[in-house]
Every structure is written in C-alpha cells, then in structure tokens.
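# Structure for the following, please:
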Amino acid sequence: MNWLTNFVRPKIRALVSRGTEIPDNLWVKCDKCGTMIFHRELEASLHVCAQCGNHMRIDTGKRLALMLDDGFTKLDMPKPIVDPLKFRDKERYTDRLKRSHAKTTEPDAITSAAGTIGGVPAVVSVLDFSFMGGSMGIGVGDGFVAAAREAVERKAAFIAVTSSGGARMQEGILSLMQMPRTTIAVQMVKEAGLPYIVLLTDPTTGGVSASFAMLGDVQIAEPGAYIAFAGARVIESTVREKLPEGFQRAEYLLEHGMLDAVVPRSELRGTLAKILRLLMRTSPLPALESSAPAA
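From the prediction side, this is the model:
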C-alpha cells in the first residue's frame, strides 16, 4: 500500500478543493452585448445591463414587487381547463404544461396581484414568458377576466404587463376566443370609470398585441422592447420591402404614435404613481425632500 498516494494525496486535495465550488448562477451574460454581470449587481440594477441598457426579462414575482408598494396580495386565479383539445404535436400538450408548472410554480402564464402604487389602489396582471412563451389560452383569458373584475370591485386601476408570443396554438380556436373575451374585460373596466394601463415588455406579439395589449388608456413600454403582431421576416416577404431600422422596437413605436412613453425600469413605479394620481383624481404626490445639504 502506497501511503502517500492512497492517504496523503486525497487529504491534500480535499483541503485545497474545500469551499472552492462556485455556483453556476453567480454571473449572467447579457444577451444583447455579451457582458458578464455579477448576480448581485444585476439584482441591484433591476436586471438592466449597465453597459448597453438592455432590459432583461424578469419573473412575475420580481415584476410585481417592482411595480406595487409593499404589502400587495397575490390573487387566486381560476383553475385552468387542461388540454381541452387533447392536443399533441412533437409531444403531448400536458407534458409541456407540466414542464412549465415546474419552472414557474404558477398554474398558467398569468399572475395577478392587488395592492397600491404610490398609495393608489391597483390590480396588476403579469404575463410570464417563461410559461410557454407567455402564450394566451383559456387559463390566461380566465385569469385576465378575473383580475379585471377584481379591479372593478376594488375600484382600482387595472394594469396589464405583457410578455407573450401570442395565442396558444395547442388550444386552437379556444385560444383565439380569448381575444374578444379580454377586450370585453377591458371595456368593463373602462365603463366603471377606472383607468386601464398597459406596460409592454419584451416581447409582445401575436394575439396578445392584437387584443388587450393595445387597448390601454395609457401605453407604456420598456426600452428596446420588441412589439409586433407578425415577425419582421413575414412582413418583408409580404410587402417585399426592407423594413426601417429599429422597426417594431419600443422607441420606433413611440416616435410613430403607437406608445405614450418608453420608461426605464428604475423609473417605472414613480411614473405609474403620477399617472394613476392624475387619472384617479387623487391628491398630488407629496413634495420630495431634497437630499442635498443645506447651504
């Protein structure tokens, strides 16, 4: 028995390697400029790249905490109908749903919460792109309608945050029926004299952009958000023309009157608070005390 090989060397290796394992999620690569960002810096910057300003996608929990004041309450969503068409393509629809449930822990692609923004009552519904691309099926339609009713009952503003690839193909015509359903829900909020505001994030496309995403009393987008109905290549092949630079990006849509504002994530809650106070006719925001030292 070689004492050095079999005993001493393993002990030394154990001492050297102890505590040197590095989690694989400490650094995040910006998908726009390629910069590696330390996870704590990314959290502090609200998942916005400091180098290029890329607004990365965030989950629904972070989104709700970013927009609503402390103490908000998540709303119970209606239980979605599972696989109404018994659909299968490369795999079963039910298997896709199980994978998305495990990834997001949510029953479907929509999550809603009630609380306040700058002290003004609000109900916020957020689409999660990580749940089957934020696609809109019966579950999303039911959740959106339920949140709109909650806003009316609470006499609160209703805010939709969109991030979606459009209608959910695995539910066929039933997914397309959610377009008029969500449109009627928006009308219900407006008839109650309550504001409906939309925050469009990257990406917002298809049946979502063709329904409730474009019906806001105020339309806001995050910088650089991709907003469209059909993809650029589809449009170019149809009209047989080269599309302008930046076409279907938030800044282009703002310039051409499709949006009211493009707001950085760090300014979002303050901007929403001002808009809601104007639309809800509440008292103005208190004057902020200057942090500068007295002269």
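# switch to C-alpha atoms for all contacts and neighbour counts from now on
OK.
# which stretches of the stretch 101-250 of the chain form strands?
Assigned by DSSP state E, counting those that start in this stretch, the strands in the stretch 101-250 of the chain fall at 110-117, 120-127, 157-164, 196-204, 218-221.
# Tabulate these (a markdown table), appending distance to Arg92.
Formatted as a markdown table, these follow (distance: least, C-alpha to C-alpha, whole Å):
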| stretch | distance to Arg92 |
| --- | --- |
| strand 110-117 | 21 |
| strand 120-127 | 23 |
| strand 157-164 | 21 |
| strand 196-204 | 25 |
| strand 218-221 | 35 |
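# now those as a markdown table including distance to His55 and mean neighbour count?
Shown next, in a markdown table, are the strands of the stretch 101-250 of the chain (distance: least, C-alpha to C-alpha, whole Å; neighbours: other C-alpha atoms under 10 Å):
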| stretch | distance to His55 | mean neighbour count |
| --- | --- | --- |
| strand 110-117 | 20 | 24 |
| strand 120-127 | 16 | 25 |
| strand 157-164 | 13 | 26 |
| strand 196-204 | 8 | 25 |
| strand 218-221 | 11 | 22 |
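# Figure out which of these is closest to Asp142.
Taking C-alpha to C-alpha, strand 110-117 is the member of those nearest to Asp142, at 9.4 Å.
# all helices for the stretch 151-295 of the chain, in order.
In the stretch 151-295 of the chain, the helices defined using DSSP state H, counting those that start in this stretch lie at 172-176, 178-191, 206-209, 232-239, 250-255, 268-279.
# Now do the third one: distance to the chain's middle.
What that stands for is helix 206-209. 14 Å (C-alpha atoms, centre = their mean, to the nearest Å).
# Once you drop chain neighbours, what's closest to Asn54?
In space, and not counting its chain neighbours, Asn54 is closest to Val48: 5.5 Å by C-alpha to C-alpha, 6 or more residues apart in numbering.
# Tell me how many other residues surround that neighbour.
Using other C-alpha atoms under 10 Å, the number of residues around Val48 comes to 22.
# what sits against it?
Neighbouring residues of Val48 by C-alpha atoms under 8 Å, 6 or more residues apart in numbering: 42, 54-56, 265.
# Another sequence for comparison is provided below:
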Amino acid sequence: MSWLTDYVRPRIRGLLHRDVPDNLWTNCGSCSQMILTKELHRNMNVCPHCGHHMRALVADRFAWTFDEGSWTQAEVPKVPADPLGFRDQKKYTDRLKDARSRSRLDEALAVAHGKISGQPAVVAIMAFEFMAGTMGTALGEAFIAAARLARLQRAPLVVFTASGGARMQEGMLSLMQMPRTTVAVEMLKEEGLPYIVILTDPTTGGVSASFAMLGDVQIAEPKALIGFAGPRVIQDTVRETLPEGFQRSEYLLEHGMLDMVVERKDLRETLGRIIGLLNGVRTEGQPDGPVPDAAPPSQAA
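Here you go, the predicted model:
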C-alpha cells in the first residue's frame, strides 16, 4: 500500500465528511420532490411544490388550531392496558409501550381546550402516529371525556380524525366504541352544542362508520382518503373499475357527503368563522350586517 492510500486518502475523507442529520430532508409522497424539513414544517406539512397535505403530529395540530398560548391539554381516563391478554408476534402491552415511546403520547386520541379566534372550544385530535390511530377502549373513553368537557364548558367539540380503523388487539371491545362514541355525539346535540369534524388522510374503518361522519359540519383536508374499506378491497369485491378520485375528499364533496374541503392554512380561520356563526358571534373579517340570533341550547338543532 502506498502512502497515498494509507495517509492521504483517509485525511481527505476526514476533511470532506460532515455529519448530516437523517431528517434534514423530507420526500413528498405525491410529487417526489425533496423538501427541507424545516421549510415543510413552516408550511404546516404541506408540500410547497404540489400542495400535498402530509400527515401531521398531534402537537402541531393543536398549535395550528388554537390561538397562540390559549390552550391546555386535558387529562383523559385510564383504562386496562390489555383487557384480552392479546398476543400475536409480540404482546399487545409491548406494542403499546413501543407506540408510547415513539409518539410520546398515551393513546391515539388527545384532548385539549382553549380558544379558536377568541372563542372557547374543545378539540380532540386522533394520532395516526400511535398505532395508525386505531380505535380501542382508551380512545372511546377519551372521546367521551372530550364530549363531557365540551358540555361542561358549553363549548363546541372539534374533532380531527385520522385512523386505520378498529384496533384488532381489543376485538369486540374495540367495535363497541362505535356505538359509545355515537351516543356521546348525540349527547352534544341534545345540549345544542356544535360538533365539527375535520377528516384528514386517512379516515377509514370503524371511525368513519361512527363519530367521523356525524358532524353538524363536515370538513376535510384536500385529497384525504375517507371511507370504510379501502378502494382496492371494494374494487375486488364488486369487480368493477371505481371512478377516478373515489373516496377522496373532492369526490365526497361532489356527492354531498362533505360540507367543504379546506386547505390546512385556512382551517383555523374557517373554524373560527363557523363557530362564530353557530354561536351568533361576529368574528373578525365577517361582512357587516346582522348576525343571526343563536338558538338557545334547548332549541338548537
């Protein structure tokens, strides 16, 4: 070996080597463009090239939804960690520990209360980063706690959905959360409190078949996948080619299943305007003119 190989080459490699963080760049899943992660976060996880709305963490959604410094995260009830003693390739309790370690969340639904455009609101956000946002008994209890908090504060409940469906490790107990969360929604409606749902990508399975589609106002982010079963499963079942854009936000809006599709940067303003209209409160930027009287809670639809 020559001195060039033994001495010069290692020195040059050492001079050229720089520690580059693994998360410095993010690849857009739609247009495949590389985006600086910091720039992407400043843009609310929306691709600046094609407008693709990427998934977002719970903490970020809270910060983007509430007025700055106005919100407080709420405690939710604890439930038995493994009611069925389930095990597949690994124990369910171990899966929960891994999910909590990676996401820094206790469960797949987080609840907070604060103000949106100066108006009180309770917000519940599903965490896709926690076991794909699957619905189990803990999520059901958290949703019911959010509804009770909204009733206690006489405030609207805003729910962001993102889920792969029911949590198989809890079997029938997971499926029972569908009627339980539906009853919680009815409790809000009996009190005349607004229930607003923002569907994000993806919202599927038992979540889409229960509380996700029961909002007084149904909003979705652009091109979000929304449905019960996946399009490939449906196509294989009916043996027909599905329409273009099937189960996407824009398709559902066109067919009357949504009230609006709103870009992430406009969500806070849109929510503030909707809550103000439902409460009979004029919000900033609302056109001049009389504000419709809000019906008393006992008379609201």
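# re the thing from before, what's the residue nearest to Asn54 of the first structure aligned with over in the second structure?
Correspondence of Val48 of the first structure to the second structure, assessed by TM-score structural alignment: Val46.
# one step back: can you redo the contacts of Val48 of the first structure as CSV with secondary structure, distance to Asp69 of the first structure and neighbour count?
Formatted as CSV, those follow (DSSP: H, G, I helix; E, B strand; the rest coil; distance: C-alpha to C-alpha, whole Å; neighbours: other C-alpha atoms under 10 Å):
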residue, secondary structure, distance to Asp69 of the first structure, neighbour count
Leu42, helix, 21, 18
Asn54, coil, 25, 18
His55, strand, 21, 23
Met56, coil, 22, 17
Arg265, helix, 15, 20
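# Would you check which pair of the residues you listed lies furthest apart?
Leu42 and Arg265 (12.8 Å).
# sorry, back to before: which stretch among the helices of the stretch 151-295 of the first structure is buried most, on average?
helix 206-209 (a mean of 23; mean count of other C-alpha atoms under 10 Å).
# what sits up against that one?
Helix 206-209 of the first structure is contacted from outside by 136, 162, 164-167, 176, 179, 227-230, using C-alpha under 8 Å, 6+ apart.
# repeat that with 6 Å
165-167, 229 (C-alpha atoms under 6 Å, 6 or more residues apart in numbering).
# same check, this time on stretch 74-82 of the second structure
By C-alpha under 6 Å, 6+ apart, stretch 74-82 of the second structure touches 111-112, 138, 142.
# And those residues, which two are furthest apart?
The span of the contacts of stretch 74-82 of the second structure, defined through C-alpha to C-alpha, is set by Ala112 and Ala138 at 16.0 Å.
# to the chain's geometric centre, what's the distance from stretch 184-198 of the second structure?
Using C-alpha atoms, centre = their mean, the offset of stretch 184-198 of the second structure from its chain centre is 18 Å.
# nope, stretch 179-193 of the first structure is what I was after
Offset of stretch 179-193 of the first structure from its chain centre (C-alpha atoms, centre = their mean): 21 Å.
# Compute the first-to-last residue distance for stretch 82-100 of the first structure.
The separation between the terminal residues of stretch 82-100 of the first structure, taken as C-alpha to C-alpha, to the nearest Å, is 13 Å.
# now stretch 162-175 of the second structure
End-to-end distance (C-alpha to C-alpha), stretch 162-175 of the second structure: 17 Å.
# ok so, going back, wait, which of the strands of the stretch 101-250 of the first structure is closest to Asn25 of the first structure?
strand 196-204 (22.3 Å).
# want to throw the helices of the stretch 151-295 of the first structure into TSV with distance to Phe129 of the first structure?
As requested, these are exported to TSV (distance: least, C-alpha to C-alpha, whole Å):
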stretch	distance to Phe129 of the first structure
helix 172-176	16
helix 178-191	17
helix 206-209	12
helix 232-239	20
helix 250-255	18
helix 268-279	20
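# Go through those helices and name the closest to Val124 of the first structure.
Smallest distance to Val124 of the first structure across the helices of the stretch 151-295 of the first structure (C-alpha to C-alpha): 11.7 Å, for helix 268-279.
# Average separation of the closest one from the aligned part of the second structure, please.
Helix 268-279 of the first structure differs from its equivalent in the second structure by a mean of 0.5 Å after superposition (mean C-alpha distance after the TM-score superposition for the first structure).
# Provide the aligned range in the second structure for that helix.
Using TM-score structural alignment, helix 268-279 of the first structure pairs with 267-278 in the second structure.
# and that stretch, how far from the chain's centre?
18 Å.
# Name the surrounding residues that touch that stretch.
65, 116-117, 282.
# if we go to 8 Å?
Contact with stretch 267-278 of the second structure is made by 64-66, 116-119, 156, 194, 282-283, 286, 291-292, 294, as judged by C-alpha under 8 Å, 6+ apart.
# for stretch 186-202 of the second structure, same thing?
Outside stretch 186-202 of the second structure, the residues that reach it (C-alpha under 8 Å, 6+ apart) are 54-55, 147, 150-151, 154-164, 185, 212-221, 223-226, 275, 278, 296-301.
# What lies in contact with stretch 57-69 of the second structure?
With contact meaning C-alpha under 8 Å, 6+ apart, stretch 57-69 of the second structure is reached by 44, 110, 112, 114-118, 123, 125-129, 267-268.
# how about those residues, which pair is most distant?
Gly118 and Glu129 (29.5 Å).
# Please say which of those two ends up with more neighbours.
The neighbour count for Gly118 of the second structure versus Glu129, taken as other C-alpha under 10 Å, is higher for Glu129 (22 against 14).
# Out of the contacts of helix 206-209 of the first structure, who's the most crowded?
Greatest neighbour count in the contacts of helix 206-209 of the first structure, by other C-alpha under 10 Å, goes to Ala167: 28 neighbours.
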